[in-house]
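Chemist: pasting the structure only:
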C-alpha cells in the first residue's frame, strides 16, 4: 500500500513546511516536511527538495507499515498508521501496542492507543495531542468507495 492524497495532506498539515533547517522540540535538526535525515544547521532547501525528501521519508515509513501489519487495512487505517510511524519513528511504531492491537484485529482498541503518544522530551505537546486525535479520527473513519480498491492484502 501507499499513502493516499488524504494521508499526505494530514502529514503535511501537521509537519508544516520549513525550507530552512531548525531544531524540533527535542533538539533534532529538521527541514522540509519534518525530515531529519542528513540535516545541517543553516541548511536551506527548495520546495522541490522538500517534496523529494518527503517522498523518500514516506517510502521508508510505508515499507515499515506494510511489513509490520499482517491484517487487511482500509486506506484510512493505513494512512493514519503511516502518519504515526512517520512522526514517532519506525522503531516506535514496530514495537508499539498500537501495532500489536491492529495485528490482532482489535481496531477499536488500537484507535485508543494513538492518544498515548503525545509527549516529546517528556512533556505533553498540544500539537501532538491534536495530531494523535486526527490520526485516530482518520483510522476510525469509513472509507469512500473509490478508496476501497486500495486495501492492504498481506
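Modeler: Structure's in. What do you need? Note that the structure is a prediction, hence the values are computed from the model and not measured.
Chemist: every contact and neighbour count from this point should use C-alpha atoms.
Modeler: Noted.
Chemist: the strands in the protein, which residues?
Modeler: Residue ranges of the strands in the chain, as given by DSSP state E, are 18-23, 29-32, 119-120, 123-124.
Chemist: where is the longest helix in this protein?
Modeler: Secondary structure of the chain read by DSSP state H shows that its longest helix is helix 47-68.
Chemist: and that helix, what does it pack onto?
Modeler: Packing partners of helix 47-68 (3 or more C-alpha pairs under 8 Å, 6 or more residues apart in numbering; DSSP states H and E): strand 29-32, helix 75-88, helix 90-94.
Chemist: in addition, the following structure is provided for comparison:
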C-alpha cells in the first residue's frame, strides 16, 4: 500500500515542511518534513533549499523506502485510513514493529484496549510531552474513524504584524517557546495569538533561517538548540569548578597529609585535568558551532559564516 494524499497532508501538518536546511535539536541537518541523511533520499547541507514539489517528492520516496514496507508488514490488510495512521505513528516513533498496540489491533482487540496501549507512546526523554499526547489522539481518530486533521484559521491566517504557529502545539508548549524567545532577548510579547512577527523574523535572520515570521519546525528546533546550549554551558561550570574538590576526595599516598602538597608534587595531574577540560569544552563548542556563529555574526561575520558551513 501507499500513503494517501490525505495521509501525506496530515504528516506534513504534524511535522512541518521546511524548504531550507536547518539543524534539528540533535544537530543533524534536516529539510522537508524532517528528512535527514538517514532517510536515504537526500543529504541536507548548509544553505540547501528545495521547492515544495521537491519536498513532497522526497517525502514519498522516504515513505516508499523506509516506512510503507514496515507498516504494510505490521498491519496487513489495513484499510487506507488505518494504514495512514500507522505511517504517521512510525514516522514519529520508528516503532511500528514493536508497539504492543499493533498486535492488539491486528487481532481485533477492543478499541479501548488498542487506544490504551497507543496512548503510552507519549513520552520524550522519559517525560510525558503534551504535544505527543495530542498527536496520539489525532492519530487514533485517523486509525479508527478515518478523521484526518485539517488546516485551521491558526494556520491559514495572514494577520499583518503577527507571527503564525505552523505546527499543532498545546498552549503550554507555546508559552514555553515564547519564554525561550524572551530569555534570548527577543520581545515576542505575552499573547500566543499576537506574537510580534518582526521579532520572530529577527530571530530567524540571526540564525540563518528563512525570515518569514512563521514559527515552524526549523524555528522551534533552532530555538531548542539555543536553550540546550545555554543549559549545558551552565551545567559545565560547576562541573569544572568541582575538579579540585573531586580530586581532593582521592586517597592520598601514605605520609601525605595535605592534598595541595601532594598536588604540587604531581604537576602532571594539573596538566592532565586541564587538558581533559579543554578537550571537553572544544567538543561542546563544535557541537554547538551554529549557536556560536550567532554570537559572532556582528564581530566576526566571516568566522560565523565558516562555522555555519559545516
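Modeler: The structure has been received and is ready for your questions. Small disclaimer: the values here were computed from a predicted structure and weren't measured.
Chemist: to residue 58 of the first structure, which of the strands of the first structure lies closest?
Modeler: strand 29-32 (12.8 Å; C-alpha to C-alpha).
Chemist: circling back to that earlier point, okay, the strands of the first structure in JSON lines with mean neighbour count and distance to residue 140 of the first structure next?
Modeler: Formatted as JSON lines, those follow (neighbours: other C-alpha atoms under 10 Å; distance: least, C-alpha to C-alpha, whole Å):
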{"stretch": "strand 18-23", "mean neighbour count": "18", "distance to residue 140 of the first structure": "30"}
{"stretch": "strand 29-32", "mean neighbour count": "24", "distance to residue 140 of the first structure": "29"}
{"stretch": "strand 119-120", "mean neighbour count": "14", "distance to residue 140 of the first structure": "22"}
{"stretch": "strand 123-124", "mean neighbour count": "11", "distance to residue 140 of the first structure": "23"}
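Chemist: switch these over to TSV; also include distance to residue 56 of the first structure.
Modeler: As requested, those are exported to TSV (distance: least, C-alpha to C-alpha, whole Å):
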stretch	distance to residue 56 of the first structure
strand 18-23	17
strand 29-32	12
strand 119-120	24
strand 123-124	29
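Chemist: so for residue 74 of the first structure, which of those strands sits nearest?
Modeler: With C-alpha to C-alpha as the criterion, residue 74 of the first structure lies closest to strand 119-120 of the strands of the first structure, at 27.4 Å.
Chemist: number of nearby residues for residue 26 of the first structure?
Modeler: 9 (other C-alpha atoms under 10 Å).
Chemist: quick check: chain neighbours aside, which residue is closest to it?
Modeler: residue 121 (5.6 Å; C-alpha to C-alpha, 6 or more residues apart in numbering).
Chemist: what's the counterpart of the one you found in the second structure?
Modeler: Counting by TM-score structural alignment, residue 121 of the first structure corresponds to residue 125 in the second structure.
Chemist: wait, isn't the residue nearest to residue 26 of the first structure in contact with residue 27?
Modeler: No. Using C-alpha atoms under 8 Å, residue 121 of the first structure is not in contact with residue 27, being 9.1 Å away.
Chemist: quick check: neighbours shared by the two?
Modeler: With C-alpha atoms under 8 Å, 6 or more residues apart in numbering applied, the contact sets of residue 121 of the first structure and residue 27 do not overlap.
Chemist: that older thread, any buried residues in the longest helix of the first structure, and which?
Modeler: 50, 53-54, 57-62, 64-66, 68 (16 or more other C-alpha atoms under 10 Å).
Chemist: make JSON lines from those and add distance to residue 90 of the first structure to it.
Modeler: As requested, the buried residues of helix 47-68 of the first structure are exported to JSON lines (distance: C-alpha to C-alpha, whole Å):
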{"residue": "50", "distance to residue 90 of the first structure": "20"}
{"residue": "53", "distance to residue 90 of the first structure": "16"}
{"residue": "54", "distance to residue 90 of the first structure": "15"}
{"residue": "57", "distance to residue 90 of the first structure": "11"}
{"residue": "58", "distance to residue 90 of the first structure": "11"}
{"residue": "59", "distance to residue 90 of the first structure": "12"}
{"residue": "60", "distance to residue 90 of the first structure": "8"}
{"residue": "61", "distance to residue 90 of the first structure": "6"}
{"residue": "62", "distance to residue 90 of the first structure": "10"}
{"residue": "64", "distance to residue 90 of the first structure": "6"}
{"residue": "65", "distance to residue 90 of the first structure": "8"}
{"residue": "66", "distance to residue 90 of the first structure": "11"}
{"residue": "68", "distance to residue 90 of the first structure": "10"}
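Chemist: matching residues in the first structure for the helix or strand harbouring residue 204 of the second structure?
Modeler: Assigned by DSSP states H and E, residue 204 of the second structure belongs to helix 197-206. Per TM-score structural alignment, helix 197-206 of the second structure has no counterpart in the first structure.
Chemist: list the helices and strands that helix packs on?
Modeler: Using 3+ C-alpha pairs under 8 Å, 6+ apart: helix 197-206 of the second structure touches strand 214-215.
Chemist: just want the angle from the next helix or strand after the strand it packs on to strand 18-23.
Modeler: Along the chain past strand 214-215 of the second structure, the next helix or strand (assigned with DSSP H and E) turns out to be helix 217-241. Angle, helix 217-241 of the second structure to strand 18-23, by axes from the mean of the first three to the mean of the last three C-alpha atoms, to 10 degrees: 10 degrees.
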